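Trainee: Predicted model and sequence follow; I will ask about them next.
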Amino acid sequence: MTIKSGEKLPQASFMTFGDEGPAPKTTDEVFGGKRVALFAVPGAFTPTCSAKHLPGFVDKADELKAAGIDTIACTSVNDVFVMGAWGEQQEVGENVEMLADGNGDFAKDIGLTMDGTGFGMGLRSQRYAMVVKDGVVEHLFVEGPGEFKVSSAEHMLEALKG
């Protein structure tokens, strides 16, 4: 069952890569008491994700924060080292928190997985974006297969403007 607007995110743990190396971070730590723009990509370093999705949120970070977003976070079913390297390569700096969902547990728990075995990728996250306020989904934008429209930073900004 796919999570819907108005529902609370399930408890999960991500891995982040910081100055001290890999460290876990719970959904409460990521979303508690904050308004978060979360977006998910099928894979770090993949073409659309690297050329459009992640760069769009980096480029629009100031506008998103001006629209009431406290934190911007990216998640993918990749390990923490891949997410750390991708964030570094994309120069996300403090703009985007990179959340590794290495086993895909978060993606499974919110019902937003896709089967990428035909591409040698295994179980992955669908491409989506959501606005989460204190752990509750405010807006959810899920892409159709092979699309990149509604999960963009630009689309999220339009939704936030009302």
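Mentor: Arrived safely, thanks for sending. Model, not experiment: these values are computed from the prediction.
Trainee: rest of the way, CA atoms for contacts and neighbours
Mentor: OK.
Trainee: Please enumerate the helices of the protein.
Mentor: Along the chain, counting by DSSP state H, helices occupy 27-31, 47-48, 54-59, 61-66, 80-89, 105-109, 153-161.
Trainee: Tell me who's in contact with the residue sitting furthest away from the middle of the chain.
Mentor: Outermost residue of the chain with respect to the C-alpha centroid, by Cα atoms, centre = their mean, is Gly118; its distance is 23.0 Å. Contact analysis of Gly118 by Cα atoms under 8 Å, 6 or more residues apart in numbering lists nothing.
Trainee: Kindly provide the distance from it to Arg124.
Mentor: To Arg124, Gly118 is 12 Å away according to Cα to Cα, to the nearest Å.
Trainee: same check, this time on Gln90
Mentor: Plainly put, Gln90 is 21 Å away from Arg124 if you go by Cα to Cα.
Trainee: Please say which of those two ends up with more neighbours.
Mentor: The neighbour count for Gln90 versus Arg124, taken as other Cα atoms under 10 Å, is higher for Arg124 (25 against 15).
Trainee: gap between the two ends of stretch 28-40?
Mentor: Note: stretch 28-40 ends 18 Å apart using Cα to Cα.
Trainee: right, I mislabeled it, should have said stretch 76-96
Mentor: One end of stretch 76-96 sits 13 Å from the other (Cα to Cα).
Trainee: Go through it and flag the buried ones.
Mentor: Under the neighbour-count criterion of 16 or more other Cα atoms under 10 Å, stretch 76-96 has 76-84, 86-87, 92, 95-96 buried.
Trainee: got it, and stretch 146-153?
Mentor: Buried residues in stretch 146-153, counted by 16+ other Cα under 10 Å: 148-153.
Trainee: How many residues are close by Ala23?
Mentor: Using other Cα under 10 Å, Ala23 has 13 neighbouring residues.
Trainee: one more structure, for comparison:
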Amino acid sequence: MAKLSVGSEFPKGVEFKYIPFTKEAAGITACGVPTTLDLDKELAGKKIVIVAVPGAFTPTCMINHIPPFGEKLDELKKKGVDDVIVISANDPYVLSAWGKALKLDHKLKFASDPNAAFSVANDLSLDGTALGLGIRTWRYLMIVDNGKISLLNIEPDPTKVTNTGVDAALAAL
């Protein structure tokens, strides 16, 4: 994969894993069945916000970063956003439970970047091995409009949300 930049095409062949929301598996302990989120199909003809976080259930991600995307989803949609995809290197079961815990599983797609492969390939990863966390996704925000990257904000400090929150996405739309 090529490194990502504003104005470039989103790489082809990217697949994340996620568990789609269903009423039958709405309980936080219901596992659901992981499936492939094919970004070639997901991005075609749509405006998608991709927000990456180092980890589900971590303080900054849980409190400051992701909940505002759910709170301001209507504003994003009014500006033409079709969907918001939250990615992390966590497995799809953890991400599904996190979406349920945040009560956002029916609003946003919580998808796994398995082994942070996409993030690593694009120099958007964080090595948390010394902390026992392994390789993670860095904190970043991307807007992809019909397959073309129109915004790519990367947090200078992945423990903070300065340019990757929902307000940054709204300002760029």
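Mentor: Arrived safely. The model shown is predicted, which means the values in this text are computed figures rather than measured ones.
Trainee: tm score of chain vs chain?
Mentor: The TM-score (TM-score structural alignment, normalised by the length of the first structure) is 0.93; 160 aligned residues with a Cα RMSD of 1.4 Å.
Trainee: quick one: which of the buried residues of stretch 76-96 of the first structure is nearest Thr46 of the first structure?
Mentor: Of all the buried residues of stretch 76-96 of the first structure, Thr46 of the first structure sits closest to Trp86, with 10.1 Å by Cα to Cα.
Trainee: Next one: the closest one from Gly18 of the first structure, what distance?
Mentor: Trp86 of the first structure is 13 Å from Gly18 of the first structure, by Cα to Cα.
Trainee: Check Val41 of the first structure too.
Mentor: Distance, Val41 of the first structure to Gly18 of the first structure, by Cα to Cα: 20 Å.
Trainee: Between the two, which is the more surrounded one?
Mentor: A side-by-side neighbour count of Val41 of the first structure and Gly18, using other Cα under 10 Å, places Val41 first with 24 against 12.
Trainee: For the alignment partner in the second structure of that one, list the residues it contacts.
Mentor: In the second structure, Val41 of the first structure lines up with Val53, judged by TM-score structural alignment. Val53 of the second structure makes contact with 61, 86-88, 137-140, according to Cα under 8 Å, 6+ apart.
Trainee: If we use 6 Å, what do you get?
Mentor: With Cα atoms under 6 Å, 6 or more residues apart in numbering as the criterion, the residues that contact Val53 of the second structure are 88, 139.
Trainee: Now do the contacts for Gln90 of the first structure.
Mentor: Counting by Cα under 6 Å, 6+ apart, Gln90 of the first structure touches no other residue.
Trainee: To which residue of the second structure is it aligned?
Mentor: Pairing criterion TM-score structural alignment: the partner of Gln90 of the first structure within the second structure is identified as Leu102.
Trainee: Can you give me the separation between that match and Arg136 of the second structure?
Mentor: To Arg136 of the second structure, Leu102 of the second structure is 21 Å away according to Cα to Cα.
Trainee: which residue sits closest to Phe118 of the second structure, ignoring its sequence neighbours?
Mentor: Nearest non-adjacent residue to Phe118 of the second structure, counting by Cα to Cα, 6 or more residues apart in numbering: Val14, 7.3 Å away.
Trainee: What is the neighbour count of the closest residue in space to Val92 of the first structure that isn't next to it in sequence?
Mentor: The shortest distance from Val92 of the first structure to any non-neighbouring residue, by Cα to Cα, 6+ apart, is to Val58 (6.2 Å). As a burial measure, Val58 of the first structure scores 19 neighbours (other Cα under 10 Å).
Trainee: could you measure Gly55 of the second structure against Leu95 of the second structure, distance?
Mentor: Distance from Gly55 of the second structure to Leu95 of the second structure, counting by Cα to Cα: 9 Å.
Trainee: I meant to write Asp123 of the second structure there.
Mentor: Using Cα to Cα, we find Asp123 of the second structure at a distance of 22 Å from Leu95 of the second structure.
Trainee: now Ala56 of the second structure
Mentor: Per Cα to Cα, Ala56 of the second structure is found 6 Å from Leu95 of the second structure.
Trainee: Val77 of the first structure maps to what in the second structure?
Mentor: Residue pairing (TM-score structural alignment): Val77 of the first structure is matched to Ala89 of the second structure.
Trainee: Now do the contacts for that match.
Mentor: If a contact means Cα under 6 Å, 6+ apart, then Ala89 of the second structure has 112-116, 136-137 as its contacts.
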